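Student: sequence plus the predicted model coming up.
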Amino acid sequence: MPTRRYDDSPGFGALYARTVKATLRKAEYEPDSDGLTLELPRTAVDQDHLAAYREVTGFSAGPALPVTYPHVLAFPLHLDLMSDPSFPYKPMGIVHLSNTITQLKPIPMHAELSIEVHSSPERPHPKGTIFDVLSSVSVDDEVVWTDSTTLLSRSAGTPSAHADLLPDPELKPTASWDLRANLGRRYAAASGDRNPIHLWKLSAQAFGFPRQIAHGMWAKAACLASIQRAGGLPDAYTVRVDFRKPLLLPSRVQFSHQRSTDTVDFALYSEDQSTTHLIGQLQTR
């Protein structure tokens, strides 16, 4: 498996240009057989950037990174991987189905991090082909955080394939959130994810949405920040979310969560609870 190593995180301008080029490549394109691993062996957290991320997601200040923040640090490597000529799918149009993060221990906000990203083998899905972009973060040569981002490349699909989904919990609303039209642009500034479906009504309509939609990883972060404020988060846990229906902006949503001994079930619903936008489950390790 070839490895590409960086001294600094790749710049977003070149990455988005490559992403468009990769999406326009010819249908007869043949990928390389071996997967690519990307490494960023040494990176420090920009404290101003971290503060902006906390502000838009709702995480409170503290000595450790928010559990979803390393995903933002790994995201440029995700784009680099998916826009590389060796990658077998066209990156624009890929659907984000779910995300699973495991925090093995809190990550100090001033730690030097080592980030590694690669993709899993593909597997069939009723609506196409799915694969995972896998990320890990190490501190002092110890893996402290992992992330699995599950993505769907649409095609004819395999009707008999199993779609792995979290069960729908029965939860009562615990909070109402008013989400403004500029939320996608604010999160894009903090995360670097400037997919046009999140930014403006017209740019989202070009991809078939009636108006811009919230980032899935913003929704996950906001849910966990709310759980943290309501009773805290453990030091070591795994948290998975499934993204069910797009969350249009602006909108009003209902957040729900319920704690048990080692588990927190949570969800985001439309205001009238007729639509489920996100289902999540946190399990203490």
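Tutor: Yes, it's here.

Student: only C-alpha atoms for contact and neighbour calcs from this point on.
Tutor: Fine.

Student: can you give me the helices for this structure?
Tutor: For the chain, the helices defined by DSSP state H occupy 12-23, 47-57, 69-82, 183-191, 201-205, 216-231.

Student: okay, those helices in a markdown table with mean neighbour count and distance to residue 252 next?
Tutor: Formatted as a markdown table, the helices of the chain follow (neighbours: other Cα atoms under 10 Å; distance: least, Cα to Cα, whole Å):
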| stretch | mean neighbour count | distance to residue 252 |
| --- | --- | --- |
| helix 12-23 | 16 | 31 |
| helix 47-57 | 17 | 16 |
| helix 69-82 | 21 | 25 |
| helix 183-191 | 21 | 12 |
| helix 201-205 | 16 | 17 |
| helix 216-231 | 19 | 13 |
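
Student: columns distance to residue 251 on top of those, output as TSV?
Tutor: TSV is the format used below for the helices of the chain (distance: least, Cα to Cα, whole Å):
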stretch	distance to residue 251
helix 12-23	28
helix 47-57	16
helix 69-82	24
helix 183-191	10
helix 201-205	13
helix 216-231	13
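
Student: comparison target, given below:
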Amino acid sequence: MYARAAIGLVPGFNRPGWLPDAVLERTGVTVDRTHLAEYNRVCGFRLSDTLPATYPHVLAFRLAFRLMSRRDFPFPVVGLIHVANRIELHRPIDAGEALDLSVHAADLREHPRGRQLDIVATAAVDGEVVWRDVSTYLRREGRAQGGRRESDQAEPPAASARWRLSPRVGTDYARVSGDHNPIHTSRLGARLFGFPRPIAHGMWSKARCLAALEGRLPEAYTVDVSFKLPVLLPSTVAFAAAPDWTFALHSAKSGKPHLAGTVTGWSGDPGLAAQ
């Protein structure tokens, strides 16, 4: 898939200035329990017949990638930066339930560093939406205007745990997610995009943080994260969780931020999270 997507980087490849209206769907998607167990192992979740809130994201990944690889998508998918993710879990999802998946693009907008857009995915059971995921991507265009640099951020919160991450974090998550972007799996691929060595997937970082909160999360909730500086592999990161249901991931050595997240309760109304 990435080989086909790379064609879009060729100069002269014409693209529209708007998002496609396409909605891509897969119906009756069932969970392979062996794959679920492997995903749980890679991300740190306990073995369970209930899906982690991040698991439907990997089920919808191929649809999302196919959408972003289309000729009528405004940017080449290779080079887009995943800057934020919001997941709304409306209720627990059992591994035995068949899911109807849907993916579309929305809200192309200006950003100080370029332009942003959302890829919206949903999972439904018997017509009821039980999960919704919004991934925000940035297309860098020109130089940033103003704003505070990451190095100017406040001191990181006190660590609740430290995790030593090996290069296998990138290759193992690529295997279970289907996201084989070479910036996560190859030193050469990472260098081609300006990184000294491979970086962890943002959705692995989010999943690993939620796994650290497992057992304390409500049955239905919304979890928002912003992805900050990339996690280079290998490295040691520090996880911090606060009583107000905020959490963060930062470098154990430098304190530089990698991820900031918030968990809020679910109101029960589709598309609305309790504040």
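Tutor: All right, it came through fine. On a predicted model such as this, the values are computed, not experimentally measured, just so you know.

Student: if we can go back for a sec, looking at the helices of the first structure, which is nearest to residue 36 of the first structure?
Tutor: Nearest to residue 36 of the first structure, of all the helices of the first structure, is helix 69-82, at 7.2 Å by Cα to Cα.

Student: please state the offset of that closest one from the chain centre?
Tutor: Distance of helix 69-82 of the first structure from its chain centroid, counting by Cα atoms, centre = their mean, to the nearest Å, is 9 Å.

Student: and if you look at stretch 25-44 of the first structure?
Tutor: 19 Å.

Student: buried ones in that stretch?
Tutor: Residues of stretch 25-44 of the first structure classed as buried by neighbour count (16 or more other Cα atoms under 10 Å): 35-43.

Student: chain neighbours aside, what residue packs nearest to the residue positioned nearest the centre of the first structure?
Tutor: For the first structure, residue 217 is the residue whose C-alpha lies nearest the centre (Cα atoms, centre = their mean; 4.2 Å). Nearest non-adjacent residue to residue 217 of the first structure, counting by Cα to Cα, 6 or more residues apart in numbering: residue 68, 7.8 Å away.

Student: so what corresponds to the one you found in the second structure?
Tutor: Residue correspondence to the second structure (TM-score structural alignment): residue 68 of the first structure is matched to residue 54.

Student: its match contacts residue 207, correct?
Tutor: Yes. With contact defined as Cα atoms under 8 Å, residue 54 of the second structure reaches residue 207; the gap is 6.0 Å.

Student: quick one: the strands in the stretch 101-250 of the first structure, in order.
Tutor: With DSSP state E, counting those that start in this stretch as the criterion, the stretch 101-250 of the first structure has strands at 112-119, 123-125, 128-139, 142-154, 175-179, 237-243.

Student: which part of the second structure matches the third one?
Tutor: On the basis of TM-score structural alignment, strand 128-139 of the first structure is assigned to residues 114-125 in the second structure.

Student: what does the matching stretch contact?
Tutor: Contacts with stretch 114-125 of the second structure, where a contact means Cα atoms under 8 Å, 6 or more residues apart in numbering, come from 56-57, 60, 64, 97-110, 129-142, 144.

Student: average gap between it and the first structure?
Tutor: In the superposition with the first structure, the average deviation recorded for stretch 114-125 of the second structure is 0.3 Å (mean Cα distance after the TM-score superposition for the first structure).

Student: what's the spacing between that stretch and its chain's center?
Tutor: That offset, for stretch 114-125 of the second structure, works out to 11 Å (Cα atoms, centre = their mean).

Student: quick one, which of the helices of the first structure gets closest to residue 5 of the first structure.
Tutor: Nearest of those (Cα to Cα): helix 69-82, 10.3 Å.

Student: quick one: average offset of that closest one versus the second structure, please.
Tutor: In this overlay with the second structure, the average offset of helix 69-82 of the first structure from its partner residues is 0.4 Å by mean Cα distance after the TM-score superposition for the first structure.

Student: who touches that helix?
Tutor: Helix 69-82 of the first structure is contacted by residues 9-12, 15-16, 19, 36-38, 50, 53, 87, 89-91, 115-118, 133, 135, 137, 147, 191-193 when judged by Cα under 8 Å, 6+ apart.

Student: skip the chain neighbours and tell me the closest residue to residue 157 of the first structure.
Tutor: residue 128 (3.7 Å).

Student: which position in the first structure pairs with residue 65 of the second structure?
Tutor: Aligned partner of residue 65 of the second structure by TM-score structural alignment: residue 79.

Student: now its match: how far from residue 94 of the first structure?
Tutor: 12 Å (Cα to Cα, to the nearest Å).

Student: go on, residue 16 of the first structure?
Tutor: From residue 16 of the first structure across to residue 94 of the first structure, the span is 15 Å (Cα to Cα).

Student: counterpart of residue 89 of the second structure in the first structure?
Tutor: Matched by TM-score structural alignment, residue 89 of the second structure corresponds to residue 103 in the first structure.

Student: how about the contacts made by that match?
Tutor: Residues in contact with residue 103 of the first structure (Cα under 8 Å, 6+ apart) are 67, 144-146, 235-238.

Student: same question, residue 252 of the first structure
Tutor: 176-179, 270-271.

Student: skipping adjacent residues, who's closest to it in space?
Tutor: Closest residue in space to residue 252 of the first structure, ignoring its immediate chain neighbours: residue 178 at 4.5 Å, by Cα to Cα, 6+ apart.

Student: the corresponding residue of the second structure for the one you found: neighbour count?
Tutor: Here residue 178 of the first structure is matched to residue 164 in the second structure, going by TM-score structural alignment. By the criterion of other Cα atoms under 10 Å, residue 164 of the second structure has 11 neighbours.
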